[in-house]
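A.B. asks: with the sequence up front, the predicted model follows.
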Amino acid sequence: MKNKILFAIGDLRIGGVARVQSVIVNELNKKHHDIDLFSFRETESYYPLFKKVIFPEKSLNNWRFKKLLIQTGINKYILRRTVDMITRPNDKHFQNLVKYVEENKYSTIVLVEQWIIYAKKLKQIFPEVKLIGWLHLDLSHYENYHLAKSKDQFLNGLKGCDSLLVLTQEEKNVLEKRGLKKVQVLHNPLTLDDTNKVVDLNKKIISWVGRIDIFHKGLDYLIEIAKTIPADWKISVAGSGRDNKKFKKLIEKNSLTNKILWEGPKNGEELTNHYLNSSIFLMTSRFESFGLVLVEAMNYGLPITAFSQTGSDEILRNEQYGLVAENGNIKEISDKLKQLILNKDQREFWSKKSKERSKDFSLDKIVIEWEQVLGVEASNE
């Protein structure tokens, strides 16, 4: 008899977390594992998904979500209260989850991010069910930003999980120092379909991919970096997000409309072509727990330049596989970029390093690791 597995998730809107979740679930489903999805936010998946998503009663629909956003904004910016900066399930959603688990007899539940808050309560109700907590960010980010108001519940929930999945060795060390056990590093996989194409290193375009979130993704840094590159080079940006209007104003204010080519969100073949139409990849994020776009870019042989942070350090391994600058140091990262811009031999060297490293994140390899974590037999079907 196959194990029945439930992924309790937030939502599947556009973003790296949603993309990885959809790919992992699709691949496990393809291998005929019994997987279901339970989401407290009622949204359609931005990415192809071959499993129906279950929503609880009074799920967070668009109207409720907008109302919650307004309340959060008032509490944070007017009343100056501590708030959760990502939506989280409430007790009603939890009760619906419990009912659904009882009805369907799951042997394993993967609690993604916010759902970890309820891990201890779930363990009390279902002591025989295996609970796996899946973290996509650094613990400090959950404590101080994403789940700041629910911090104590979240930390307590971590202790209620049978095992915890994190994206980097650094984060594993952090959690173990907090006394948490059974912490495992499980990387996100390469999620693009076409993995055989390689970039033309003669193109005078630097690519950037990510959510348009000025602070998190360092788009203010990108503006300053753009001012330093040679006149015949461009930065091509793919992405969309809450700061679209602000980013547009920043580009215009700094007279960079001919230097920064913002192309909006891309997925599938369009995203592949975006990478292939460049010869260098730039990441400007202030913080990333992993940095899936780095792996995607490396898959196509793009030389990498990034700021040092948890995600890029894990993937690039202290400049073994790409050029790394001190976080926020515009001069240093601009100098690293020029090193690649002015020297094709350097681009070719780092292109080979990128291809070499990208193999460590193949989907087949990561899915086998997931099967081991879930305790299900690998399938060759």
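C.D. replies: Arrived safely, thanks for sending. Residues are numbered from 1 along each chain as shown.
A.B. asks: contacts and neighbour counts: CA atoms only from here.
C.D. replies: Fine.
A.B. asks: just checking, what packs against whichever strand or helix holds residue 154?
C.D. replies: Using DSSP states H and E, residue 154 falls within helix 151-160. Other helices and strands packing on helix 151-160, by 3 or more Cα pairs under 8 Å, 6 or more residues apart in numbering; DSSP states H and E, are helix 119-125.
A.B. asks: show me what the helix it packs on is packed up against.
C.D. replies: By 3+ Cα pairs under 8 Å, 6+ apart, helix 119-125 packs against helix 151-160.
A.B. asks: need the residues that contact the helix it packs on.
C.D. replies: Helix 151-160 is contacted from outside by 114, 116-121, 123, 131, 133, 142-144, 147, 164, 180, using Cα atoms under 8 Å, 6 or more residues apart in numbering.
A.B. asks: now stretch 354-368
C.D. replies: Residues contacting stretch 354-368 (Cα under 8 Å, 6+ apart): 24, 27-28, 186-191, 295-296, 298-304, 315, 321-322, 378.
A.B. asks: for residue 315, helix, strand, or coil?
C.D. replies: helix (DSSP: H, G, I helix; E, B strand; the rest coil).
A.B. asks: which residues does it contact?
C.D. replies: Counting by Cα under 8 Å, 6+ apart, residue 315 touches 290, 294, 295, 321, 357.
A.B. asks: okay, pairing it with this:
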Amino acid sequence: MRLAILIHDYTAMGGTERVTLQLCNQLAKHHTITLISVQQTGKEPAFILSDNVQIKFLGDDAANMLKTLPQKVYVLRKILGEIKPNAVIASDSQMALLSLPATIGKRYQKIVWEHFNSQIETRFGSRWFARRLAARFAHTIVVLTQQDKREWEKKYHCKASVVVHANPCALPLPLLNPYRDAHVVLSAGRYTEQKGFDLLVKAWKCLSSEMRQGWVLRIVGPNGSAKTELLAAAKDDESIRIEGPSSNMKKCYLDAGIFVCSSRYEGFGLTIVEAMTHGVPVIAFDCPMGPAEIIKEEYGKVVELANISALSRELASMIGSKSNRQYYSERSFERASHFTPEITIGRWESLLEVCADKEVKIP
């Protein structure tokens, strides 16, 4: 098949970019893939991209997308006319603002891949409009969790079919559990309010000094609006390390004894899967949407959203018991096998085969 995948900026360093490029690499083994980037802010992509994937751009400016929307739709429609793809995948629901107008009157299968939480949107913002456009005019909406599928169907009254495809882990699953039981509590993500690192630091400080002795709380990730406040909260506490992004997340997970997802909300929770791939026991807030579906209680510990005391108690329980950590390490590693690229690409291949077989009616 010939497939066109639209993304905002293929050089950006984020979860959407990582899984999109990973999907491109996997699909390019059997199909002709064109990755179309609205813009390019970096010289090279932050993640590996196969030489078999062709790159196209809608422009070289970083202007507000809405201001240049007609022009970009025109350029995208022209590119799609040259490619003549069987399907157009908009990676991020916002991209539907471009992909759906650009495919009017064409026999392309229109797929919108949602990476975020459908409960989070600004009324009358670009994502607000894009999701409603996708629900009405796309053929298929791909979401990451069952909870989000229910939300889409209820909230947007979808004419499109809504399917669940969990994200794959970009890090390979080892043959044996590599867990080292290092005395490090790890958390990772951009320093924003969403990630709830402020809640994690408060929960950490609720632990007694005896409990924390010999242990370190380590947070890694790209800069964000909440970092300054977090640095202030961690000041003069040698047991807390606030670090920048890591170029070797595999080593971060191998050097961890416990992983915490303290997010107020998620689109999925890919860092949880990455931690599980390295056998790291996981504690997470029961936030919308994703973490609880990944952990399912039996593969880790889920605590009430934003309940600092509950999070602190679970940390104390895990820190205080090596056998507890070892048990949840084995369960964590077992769960990771459900999120390998081989499994997730199989779901995408099945979806695309169905799309290829469908007789598409021109709107």
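C.D. replies: It's in. These numbers were taken from a predicted model, which means no experiment stands behind them.
A.B. asks: of the contacts of stretch 354-368 of the first structure, keep whichever come out buried.
C.D. replies: 24, 28, 186-191, 295-296, 298-304, 315, 321-322, 378 (16 or more other Cα atoms under 10 Å).
A.B. asks: okay if I get the contacts of residue 315 of the first structure as JSON lines plus distance to residue 4 of the first structure?
C.D. replies: Listed next are the contacts of residue 315 of the first structure as JSON lines, based on distance: Cα to Cα, whole Å:
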{"residue": "290", "distance to residue 4 of the first structure": "28"}
{"residue": "294", "distance to residue 4 of the first structure": "33"}
{"residue": "295", "distance to residue 4 of the first structure": "31"}
{"residue": "321", "distance to residue 4 of the first structure": "39"}
{"residue": "357", "distance to residue 4 of the first structure": "34"}
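A.B. asks: among these, name the ones in helices.
C.D. replies: Among these, DSSP state H puts 294, 295, 357 in helices.
A.B. asks: aligned to the first one, what sits in the second structure?
C.D. replies: Which is residue 294 of the first structure. In the second structure, the residue paired with residue 294 of the first structure is residue 272, using TM-score structural alignment.
A.B. asks: how much space separates the alignment partner in the first structure of residue 259 of the second structure from residue 336 of the first structure?
C.D. replies: With TM-score structural alignment as the criterion, residue 259 of the second structure lines up with residue 281 in the first structure. Going from residue 281 of the first structure to residue 336 of the first structure by Cα to Cα, to the nearest Å gives 12 Å.
A.B. asks: one more: residue 19 of the first structure?
C.D. replies: Taken as Cα to Cα, the span from residue 19 of the first structure to residue 336 of the first structure is 30 Å.
A.B. asks: now swap in residue 241 of the first structure and tell me
C.D. replies: Taking Cα to Cα, one finds residue 241 of the first structure at 28 Å from residue 336 of the first structure.
A.B. asks: count of residues packed around whichever residue in the first structure pairs up with residue 31 of the second structure?
C.D. replies: Mapped onto the first structure by TM-score structural alignment, residue 31 of the second structure lines up with residue 33. Residues within reach of residue 33 of the first structure, counting by other Cα atoms under 10 Å, total 20.
A.B. asks: mind checking how far residue 33 of the first structure is from residue 21 of the first structure?
C.D. replies: 15 Å.
A.B. asks: swap in residue 188 of the first structure?
C.D. replies: The value you get for residue 188 of the first structure to residue 21 of the first structure, if Cα to Cα is used, is 9 Å.
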